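Q: please find the sequence and the predicted model below.
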Amino acid sequence: MNFKSLGMSEPLVQILKKSGIKTPTAIQQECIPLIIADKDVIAQAQTGTGKTLAFLLPLFERISPESTKTEALIITPTRELALQITEQAEQLAKAKKLNVLAAYGGRNIGSQLNKLKKNIHLIIATPGRLLDHLERKTIDLNHVKTVVIDEADQMLLMGFKNEVDQILRATPRNRQTLCFSATMAPNVKKLAYYYTYSPVVVNIEPKKVTLDTIRQEVVETTDRQKFDRLAQALQEDNPFLAIIFVRTKRRANELFAKMKKQKFNVQVIHSDIAQNKRERILKSFREADLQYLIATDVASRGLDISGVTHIYNYDVPETPETYIHRIGRTGRAGEDGYTCMFVAPKDNLEFNMIERKLRRNLPRRTFK
């Protein structure tokens, strides 16, 4: 199967080819024809399966370049994800001569307002900034034909339900609604059904291969010893690119200070870091000018950086799903990846849940 047989026009197919994308993934094969046929869709597929193109491609196929109104809206929980979707959308927009607006916090609202004077076909936004525009009456959603709720599970987790309700009330009732999520817990599914009309449910089962390309290890330690163990692991492994996950912004800042002191080539991203600085840091990391990136879970969604060879869970994640999202940053596209989790006695409850979810005991790593 190829993109043309899914109904994609030649200009879009050519842009995909230039990016080295020739064959649609499972989620793209299932969703693209449904979205083109104007069906509401609830889609579940793990990170790294090509979800973004699964909704962007049919959106661009359906939007009319002659339209003077905004026809499509994508709502996403984090600025990083909004930025990433925008980068892909702007590439595709060249093929169809469409205008894309990214509206998210941390970006100068003045430049967004200037861009709005143009004819905007597609808006990619975080809920807070979009509501800000709606209150200012700088954005009109009255003619939107399709709304995409991306990372629906994360939207709930981050408490955006009320904002999403408000935004959807500003769109036409007969719109097409697409819900995409990496996990589909009952509360997420309930919400997805509430927002959609007679939806087609697409569930792409996670391939075990994704985790099979990742070697996972555990270091049993104490909170006091944790930093020394991490430093030891980093010196032994000397990874090409590594992300180190922590639970809180305070923990991220503390670890950053310690690693800087030990002359590690490291930076930190979390929601208190100014957006333009976060973008600079991610660019440096993508270009391998940085070796280590410390991140809170805000960055574990949608952070698609090729070449990440190692993931270190300095803090044990609160849920098995978060663990899977975190380690999914490595071992992509069939490449090998390595992950290491530092477990203190107080983490045993969460750690046992992770092992139960994986249905196996993770091997222990020891140091000389």
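A: Sure thing, it's come through. Residues are numbered from 1 along each chain as shown.

Q: CA atoms for contacts and neighbours, from now on please.
A: Noted.

Q: and the gap between residue 276 and residue 83?
A: Distance, residue 276 to residue 83, using CA to CA, to the nearest Å: 11 Å.

Q: let me fix that: residue 217
A: 32 Å.

Q: about what we covered before: residue 276 and residue 83 - which one has more neighbours?
A: residue 83 (19 against 12; other CA atoms under 10 Å).

Q: the more buried one in helix, strand or coil?
A: Secondary structure state of residue 83, per DSSP: H, G, I helix; E, B strand; the rest coil, is helix.

Q: put this beside the first:
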Amino acid sequence: MSDFSSLGLADWLIKQCKQLGINKPTPVQENCMPPILEGRDCLGCAKTGSGKTAAFVLPVLQKLSQDPYGIFCLVLTPTRELAYQIAEQFRVIGKPLGLRDCIVVGGMDMVTQSLELSRQPHVVVATPGRLADHIRSSNTFSLKRIQFLIMDEADRLLEQGCTDFTKDLEVILGALPAKRQTLLFSATLTDTLQELQSLTMNKPFFWESKSETRTVEELDQRYILAPEKIKDAYLVHLIQNFTDQHSDWSIIIFCKTCKDCQILTMMLRKFNFPTISLHSMMKQKVRFANLSKFKASVYKILIATDVASRGLDIPTVQVVINHNTPGLPKIYIHRVGRTARAGRNGVSITMVTQYDIHLVHAIEEQTQSKLKEYEVEEKDVLKILTQVNVTRRECEIRLEATDFDEKKEVHKRKQLILEGKDPEMEAKRKAELEKIKKHKKKFKERVQESVLQQQAEQRQRSLLKKKRRLEQKKAKLEAK
């Protein structure tokens, strides 16, 4: 492995890296930084926790130091928390430059953000939705002179799903100059590679980690086979064991929905565990505050939805628990990547029900590694089962009393309005789609019924034919 000076990095940046305890480049930095410094576009795909952020922060700061002006670099990320983390890295490493950065994310005051953008910061770190809103509604800033466009977690930004960034990205790309360097990074990049390559123009350099496994060697990957109704008791037992044995460890628990996240937080607090939550139904200021408290080890347990699964770097996290088996292998890769970062060891435990076996096989196939069973004394779990189930039910009743489901609907309506959609029209469209689905289902059922009926009639006719033939044979034999 080479050192930073042989990669063409300036002395002041090497000094900054040493002060931060970064002495040697990681493979992704070693391979991607020289082409970026040469002015080429770059697509980097490496495991979680392998130093991808520094691989683009260092070359950008070196180029900025040669010709400092604003706005020099735009970084797009899928989540608000990740945007703050990237901005922090720029700020820390770029301190000798007097770097000015601006974070543009949803949930924060738009007027304040507009003022910051008008002051021409060197680096803008943004989520696509809010930046697109600023471009549509404001003319106080321009992105026409930017040198770098960086997409962190690029596959998530470009995939089409429940959070589709396509329209917002079209607005942003339309506001950028054609002549620029485009850098794309992720841990799971290959799925959308063709789409990504269409965004790059300057002799794109592609580097992917050669390792067969998609997760780091330092990660101990385990599973617990537990029926759905006993899952929570297993979770409480696990946390009790970890906190008894390692009081300094931090734990992240991932769950499927905001409601599950809220209920589990309330439940674990009832068992006196220092627990805090993070999900999209919370106000943005509360989300940042909770994350800061977890990073500072004020709370040792964070229960989160997948808003925390990408990019977040918290060195104290030793254990990641998947309360549900992720439906997609790449969600699993990002979740478990919150531990065992930068060469440290870590444990991931996935709770698998009898319905999730096929999902585990898909994860093992994608990661090229086998999940081992985590040994648990079932009799210890059964001791606390009744208490856990009663506590969970109490928490569910308390949550229902706060109109959580109604707030969720209001939140959905608010999101649709922010996206420029009419909630009433969307509801009608959804209802129409449901009708079409029902009609299709009924039609399919009728077709299947008629096919089955025809098959039954065909069988009946063939049986009658066979019967007649047998009777004719019998009559002939009797006549002889």
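A: On my side now, so go ahead. Here the structure is a predicted model, which means the values were calculated and not measured.

Q: tell me the contacts of the most centrally placed residue in structure 1?
A: Residue closest to the average C-alpha location in structure 1 (CA atoms, centre = their mean): residue 302, at 1.7 Å. Residues in contact with residue 302 of structure 1, defined by CA atoms under 8 Å, 6 or more residues apart in numbering, are 47, 80-81, 84.

Q: how do those look in structure 2, which are kept?
A: For those, the aligned pairs still in contact in structure 2 (both residues aligned by TM-score structural alignment, their matches' CA atoms under 8 Å) are 47, 81.

Q: could I get the full set of strands for the stretch 101-250 of structure 1?
A: Remark: strands assigned in the stretch 101-250 of structure 1 by DSSP state E, counting those that start in this stretch are 122-125, 146-149, 176-181, 200-203, 214-220, 242-245.

Q: and the contacts of the fourth one?
A: With CA under 8 Å, 6+ apart as the test, strand 200-203 of structure 1 has contacts from 27, 30-31, 34, 39-45.

Q: on that earlier part again, pull the most distant pair out of the contacts of residue 302 of structure 1.
A: Based on CA to CA, the longest span within the contacts of residue 302 of structure 1 runs between 47 and 80 and measures 14.3 Å.

Q: just to revisit the earlier point, out of the strands of the stretch 101-250 of structure 1, nearest to residue 358 of structure 1?
A: Ranking the strands of the stretch 101-250 of structure 1 by their distance to residue 358 of structure 1 (criterion: CA to CA) puts strand 214-220 first, at 10.9 Å.

Q: still on that earlier bit, what's the counterpart of the residue nearest to the centre of structure 1 in structure 2?
A: In structure 2, residue 302 of structure 1 lines up with residue 311, judged by TM-score structural alignment.

Q: still on that earlier bit, let me know the closest of the contacts of residue 302 of structure 1 to residue 65 of structure 1.
A: Closest to residue 65 of structure 1, out of all of these and judged by CA to CA, is residue 84, at 22.7 Å.

Q: state the distance from the residue nearest to the centre of structure 1 to residue 216 of structure 1.
A: From residue 302 of structure 1 to residue 216 of structure 1 the distance is 21 Å (CA to CA).

Q: check residue 268 of structure 1 too.
A: For residue 268 of structure 1 relative to residue 216 of structure 1 (CA to CA), the value is 23 Å.

Q: that concludes my questions; thank you for your assistance.
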